[in-house]
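# Can you look at this prediction? I've put the sequence above it.
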Amino acid sequence: MPIQISAQYVKELRLKTGAGMMDCKKALQESEGDFDKAVENLRKKGLASASKKAGRRTTEGIIESYIHAGSKIGVMVEINCETDFVARRSEFQELSRNIAMQIAACPLVEYVDIESIPTNIVKQEKSIEMSKEDIVNKPEKVRKQIVEGRINKKLSELSLLSQPFIRNPDITIRDLINQNISLMGENIQVKRFVRFLLGEGSEQSRQHFSEEVANMIKS
């Protein structure tokens, strides 16, 4: 006989994962009330669900904008879904807002995902890393392993979907989108984005404004 799960416990799991109420209740029953295990199981199911929807066409959506306090940094991002009905849902609009704020807070991010990074950029980064003095005298196999690790880290820094979500660093932006795909039942994709920074070109200004955004979000 399934164990009894309180409605509050189910609600907490739903808020954390974005899964449906019945799915959350079932996950908690299957994990015998183990919250972390239930989260893990739902994420696995959510990711599988998102993967099945990934090939669907996304011709609807919204263009979200975010202007940081002081009007010195701004973001525009296009988030696509399958239907206008989902595009008008408050959850979809909240997701779009969160992604826009994430972009504002991540000055190193230049591409939607790692797959979008041009091959010539990857080759250039590999060439630079292979020539660095701290590994030049190491065995070839070791050098390649070190470079591979550094390149993966660099590409992740450039990729929006690889970023830890600023409101919950335990998940990435990709995880956040997959949770919303599971919640809303449609494919959701970040199409493109652009960041505007007053006096762009100053690295000090970039760091200053990204810290301001992060601090504002935490407050």
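Now that the structure is in, tell me what you want to look at.
# CA atoms for contacts and neighbours, from now on please.
OK.
# Residue 150 sits in which helix or strand?
Element membership of residue 150 [criterion: DSSP states H and E] is helix 140-158.
# separation between the most centrally placed residue in the chain and residue 103?
Against the mean C-alpha coordinate of the chain, by Cα atoms, centre = their mean, the closest residue is residue 173 at 0.9 Å. According to Cα to Cα, to the nearest Å, residue 173 stands 10 Å off from residue 103.
# which neighbours do the two share?
Contact with both residue 173 and residue 103 is made by residues residue 160, according to Cα atoms under 8 Å, 6 or more residues apart in numbering.
# second one coming, line it up with the first:
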Amino acid sequence: MSISAAQVKELRDMTGAGMMDCKAALKETDGDLEAAVDWLRKKGIAKADKKAGRTAAEGLIGTASQGASAVVVEVNSETDFVARNEAFQEIVRNIAAVALTTDGSTEAVAAATYPGSEKNVADTIKDAIGTIGENMSFRRSAKLTVASGAVATYVHNAVSDNLGKLGVLVGIETTGDAEAARAFARQVAMHVAATNPLALTPEEVDPVAVEREKAIFSDQARASGKPENIIEKMVEGRLRKFYEEVVLLKQSFVINPDLTVEQALKEAEKEIGAPAKLTGFVRMALGEGIEKEDTDFAAEVAAAVKS
């Protein structure tokens, strides 16, 4: 039988499922609306879409590496309980593995085929919502590659191999010993996890952030009543201090605070056996930037009792 657009729209309004899913449900049930709702629920599709409005700020960060490339991904869930679920952890591992086969962009990973399936990552996540029972989302991914050398990975608060609450990638280019380079880059990754630098070099710091700091320093210096030429030197000094705080290469190395990261890199070259250069880093913390809903549990219980 033919299914009208009005029928599809009505089912979509009732369940929140996608247009194609609604059309398939109506075809399978010969246009019976109630049966179509049940068909969607059995498939987990209506359930998934109903849950999709709930905030998913928990979950896991996953990393994977191969050769001179590494990736980090974030997959969110509503609760930390689900993040400890082995099925969820396997999904994050597989998405990280898939990310290695792409350019690492979030869009490319979402569209890539999930291992052992004909579906892409985005659709696999949607199916898993119905199976696991709460809202989940593949939020983002990033990839680092070097021409020669290594990309080290580090996961903080690990719950399993390469899975945790915070992931870092650090790229190091060298023609020397790749494993020695990776070992040093991993130390730098641990440093990045601890200090959260804004940029690798002073030149890469957001100009807006630099101008904001300069304006603050200038106002503070002028308040002291010093002449303009002295103010200029004071601002330069404060700006150097600012870079030491937020620029990776200028920061004191957490492994050896007597050295900056830049100086530690020079020392590491002896072990690596050739000049080495840090090319970039990615630091991904679980849930950063997600506005979590504040829930009043007592109010929820009271509302449930009244209803």
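Good, I have the coordinates. Keep in mind the model is a prediction, meaning the values are calculated, not measured.
# so the helix holding residue 150 of the first structure aligns onto which residues of the second structure?
Mapping helix 140-158 of the first structure onto the second structure (TM-score structural alignment) gives residues 228-246.
# quick revisit: the residue nearest to the centre of the first structure corresponds to which position in the second structure?
By TM-score structural alignment, residue 173 of the first structure lines up with residue 261 in the second structure.
# My read is that its match contacts residue 253, right?
Yes - using Cα atoms under 8 Å, residue 261 of the second structure is in contact with residue 253, at 4.9 Å.
# between these two, what contacts are shared?
residue 188.
# list the helices and strands the helix or strand hosting residue 21 of the second structure packs on?
For residue 21 of the second structure, the host element (DSSP H and E) is helix 19-28. Under the contact criterion of 3 or more Cα pairs under 8 Å, 6 or more residues apart in numbering; DSSP states H and E, helix 19-28 of the second structure touches helix 5-15, helix 33-43.
# now the first one: which residue numbers in the first structure?
Under the alignment (TM-score structural alignment), helix 5-15 of the second structure falls on nothing in the first structure.
# Now do that helix against helix 19-28: the angle between them, please.
Here helix 5-15 of the second structure points in a direction 110 degrees away from that of helix 19-28 (axes from the mean of the first three to the mean of the last three Cα atoms, to 10 degrees).
# buried residues in helix 5-15 of the second structure?
For helix 5-15 of the second structure, burial by neighbour count (16 or more other Cα atoms under 10 Å) applies to 7-9, 11-12, 15.
# again with stretch 160-174 of the first structure
In terms of neighbour count (16+ other Cα under 10 Å), stretch 160-174 of the first structure has its buried residues at 160-166, 172-174.
# Can you tell me which of the residues you listed lies closest to residue 197 of the first structure?
Using Cα to Cα, residue 160 is the member of those that lies nearest residue 197 of the first structure, at 17.5 Å.
# measure that closest one to residue 110 of the first structure for me?
Relative to residue 110 of the first structure, and taking Cα to Cα, residue 160 of the first structure is found at 7 Å.
# about what we covered before: so how far is the match of helix 140-158 of the first structure off the chain centroid?
33 Å (Cα atoms, centre = their mean, to the nearest Å).
# So which bits of that stretch are buried?
231-232, 234-235, 238-239, 242-246.
# which residues of the second structure fall in helices?
5-15, 19-28, 33-43, 45-51, 80-83, 86-100, 106-111, 121-132, 178-195, 207-222, 228-246, 261-272, 297-306 (DSSP state H).
# Now do the third one against helix 19-28, angle only.
Okay, so that is helix 33-43 of the second structure. Using the same axes, to 10 degrees: helix 33-43 of the second structure against helix 19-28 is 120 degrees.
# roughly how far out does helix 33-43 of the second structure sit from the chain middle?
With Cα atoms, centre = their mean as the basis, helix 33-43 of the second structure stands 35 Å off its chain's centre.
# before we move on, what about the first one?
Centre-to-centre, helix 5-15 of the second structure and its host chain are 35 Å apart (Cα atoms, centre = their mean).
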